[in-house]
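Enquirer: Predicted model and sequence below, questions to follow.
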Amino acid sequence: MKTAYDLIIIGGGPIGIACGLEAKKNGLDYLILEKGPIVNSLFHYPTNMQFFSSSEKLEIDEIPFISKEAKPKRDEALEYYRRIVTSNKLNMHLFEKVESVKKEANTFTIISSKNKYNSNHIVLATGFYDIPNLLNIPGENLDKVAHYYDNPHYYSGQKVAVVGASNSAIDAALECWRKGAEVTLVIRGDEVGQRVKYWVRPDIINRIEESSIKAYYKSTLVRIEEHSITLQVEGKEISIENDFVLALTGYKPNFHFLEMLGVHISDDDKKLPQYDPESMETNVEGLYLAGVICGGMETHKWFIENSRVHAKLIVKDILSKQSV
């Protein structure tokens, strides 16, 4: 098995695929390592999820993305990116998790769950969906608590608390309610998030106003028990009956992995990794970032549509170094 490459791309999501396409077009000897199936993060999105972006904004390498509606669903995206990988015969190893990366001189050594590789350049396109923002409260480890949401059928007829006010939380609340769940929203701020999809936000506000879905604003979840939860609402504790908790409070990049590689990260709450926006190269020579990982904790700043260009910037920089 071949183990030495010009470029190894860690992460086989849309931006990792874009990097692979660009590398192949420019004659680089590359490999994409993906710890799960093709576009693993998208595969774990909710079954009925609809993207905020239109299909043309999710396109990579100018390959047309045709969807039934202007804004595609999860399964359409899975089909689109899978066909790109297979039709272009991209060199991608699936279900192969990267466990460590070390650099000696100008060479990176990558240890995966299946093999050992060497490369002069690495792209981290690992996104942010793997590590949830924990509540760090008693009872969070109970089986009734989930930080990921898939299908509303599971929660039919149950008392469900949804923690959060972003797209994932609001989608889950509406879907579960429509499948017969008794839904309670726990929202830290004083309103539904302003970034919620514009066609969804009026829906959830109307459901709250008509009391179909109960919402506690300026509230936090402080304790989870087998048959109840305790909220703190404007300084007062309230206990309500509960069967399941969907703690959809967002996700974050793997900062430990970045720091292990020597990438500098800002000391403030944003935790921005250091990189050159002209080349996407970090402070570690030969190590590049692509996609949402560039935004640190500001996970709303980078999407497929505005980070597709990272692939061209990275490959252009690698080629310029090879020509010296």
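Expert: On my side now, so go ahead.
Enquirer: make it CA atoms for all contacts and neighbour counts henceforth
Expert: OK.
Enquirer: is it true that Asp203 lies in a helix?
Expert: Yes - assessed with DSSP: H, G, I helix; E, B strand; the rest coil, Asp203 lies in a helix.
Enquirer: Next, count neighbours for it.
Expert: Look at Asp203: counted by other CA atoms under 10 Å, it has 13 neighbours.
Enquirer: quick one: it and Ser211, what's the gap?
Expert: 12 Å (CA to CA, to the nearest Å).
Enquirer: same deal with Asn167?
Expert: For Asn167, the distance to Ser211 - CA to CA - is 20 Å.
Enquirer: okay, now the one to match up with it:
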Amino acid sequence: MTNFQVIIIGGGPIGIACALECEKRGWHYTIIEKGALTNSIYNYPLNMRFFSTSEKLELDNIPFISNQPKPNRDEALEYYRRVVTSNNLKIKLFETVEAVEKNQNKFVITTDKNQYLSEKVIIASGFYDLPKMLNVPGENLPKVSHYFTEAHPYILQKVAVIGASNSSVDAALEIWRKGGDVTMIVRGEAIGERVKYWVRPDMVNRIAEGSIKAYFNAEVTTIDEKSISFKTTEEEITIENDFVLALTGYRPNLEFLKNIGIEFSNDNLEKPVYNQDTMETNIKGLYLAGVICGGQETHKWFIENSRVHAKLIAEHLDGILIEG
């Protein structure tokens, strides 16, 4: 059983930031990532452009040069790949952590491939892997997806896009521009206020001119092979439909944290409890970093404002770990 000083769970930008701090200090560490490197970004839509500018996505002052101020998905993937390879960061990809248990002064980390011991554990697992389900009949049909990659499969198809966030608006506009017949089904009263400021007016105008149909204060009730049904405050509606993109958001794997024994706030946001100065949880030696810190409040932490977590953790560990 391999023994580490630090194991980092999650190979996204914040997990990489934590690894950079470990590498600088000569600690014996590794990242364990259940998918590809920066798996969440890899699963973003092919043409997605970040809300943040490139300098706000940089790690450890390593320059991120992009063609435009706001980089796209491919530029981000290349940047984080180069950060990992140029700094020889240690990482195990396509390996899923199944359990973390503390045994006296060591953590036992069990994956689907191996078992490890570590003095400290950092969880930086993000939230993009678990979609928020509609919980309606027909949601498991092959025509339904909770992720959008590209518009090509939806050309000349009747597509229902559920939601009004960045992901749903981007998908609806791209599919419409490729020739899809798009209907948006939105639970709220309008397109979300958090939608990128240069995109939201485009969507509002497309709805106003009738290019994209939209139903507000609407809730899906049933999905069938050739139709989708939903109700508004005024009526129940069924429309013809070929594909459904249920882009209603994603949630962190909080059950994983709870099974480890991490304490949570007593509110609907289910925020894990941790020391904001050190990022250490109620379990001594176990730290949180990145989006996972917000619990269900997934819009609180981003790459740009949670990069500091890596330094807070490393500074706390400076007084604990001996260089290995």
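Expert: Looks like it arrived, so ask away. Because the structure is a prediction, the values reported are computed rather than measured.
Enquirer: After superposition, what is the TM-score?
Expert: With the length set by TM-score structural alignment, normalised by the length of the first structure, the two chains reach a TM-score of 0.98; 322 aligned residues with a CA RMSD of 0.9 Å.
Enquirer: Between Asn167 and Ser211 of the first structure, point out the one with more neighbours.
Expert: Using other CA under 10 Å, the more surrounded residue of Asn167 of the first structure and Ser211 is Asn167, with 21 against 10.
Enquirer: check contacts around the more buried one.
Expert: With contacts taken as CA atoms under 8 Å, 6 or more residues apart in numbering, Asn167 of the first structure has the following neighbours: 193, 195-197.
Enquirer: Please apply the same query to Phe243 of the second structure.
Expert: 143-144, 154, 157-160.
Enquirer: could you dump those to TSV with neighbour count and secondary structure?
Expert: TSV is the format used below for the contacts of Phe243 of the second structure (neighbours: other CA atoms under 10 Å; DSSP: H, G, I helix; E, B strand; the rest coil):
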residue	neighbour count	secondary structure
Lys143	17	coil
Val144	19	strand
Tyr154	19	helix
Gln157	16	coil
Lys158	21	strand
Val159	25	strand
Ala160	25	strand
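Enquirer: Aligned against the second structure, show me the partner of Lys271 of the first structure.
Expert: If you follow Lys271 of the first structure across to the second structure using TM-score structural alignment, you land on Glu270.
Enquirer: Can you name the residues that contact the nearest residue to that match once chain neighbours are set aside?
Expert: Leaving aside its chain neighbours, Glu270 of the second structure sits nearest to Gly295 (5.3 Å; criterion: CA to CA, 6 or more residues apart in numbering). Residues near Gly295 of the second structure by CA under 8 Å, 6+ apart: 252, 254, 269-272.
Enquirer: Of those, which is the most crowded?
Expert: Pro252 (23 neighbours).
Enquirer: Not counting its neighbours along the chain, what's nearest that one?
Expert: The nearest residue in space to Pro252 of the second structure (CA to CA, 6+ apart) is Phe127, at 3.8 Å.
Enquirer: Gly138 of the second structure too?
Expert: Gly138 of the second structure's closest residue in space is Ile223 (CA to CA, 6+ apart), at 4.6 Å.
Enquirer: how close does that neighbour get to Gly210 of the second structure?
Expert: 24 Å.
Enquirer: try Phe216 of the second structure
Expert: From Phe216 of the second structure to Gly210 of the second structure the distance is 14 Å (CA to CA).
Enquirer: Repeat that for Pro252 of the second structure.
Expert: 36 Å.
Enquirer: ditto for Met203 of the second structure
Expert: Distance from Met203 of the second structure to Gly210 of the second structure, by CA to CA: 11 Å.
Enquirer: do Ile191 of the second structure as well
Expert: Taken as CA to CA, the span from Ile191 of the second structure to Gly210 of the second structure is 15 Å.
Enquirer: which position in the first structure aligns with Asn217 of the second structure?
Expert: Asn217 of the second structure maps onto Lys218 in the first structure, by TM-score structural alignment.
Enquirer: from memory that match sits against Glu234, does it?
Expert: Yes - in this structure, Lys218 of the first structure is within contact of Glu234 by CA atoms under 8 Å, at 6.2 Å.
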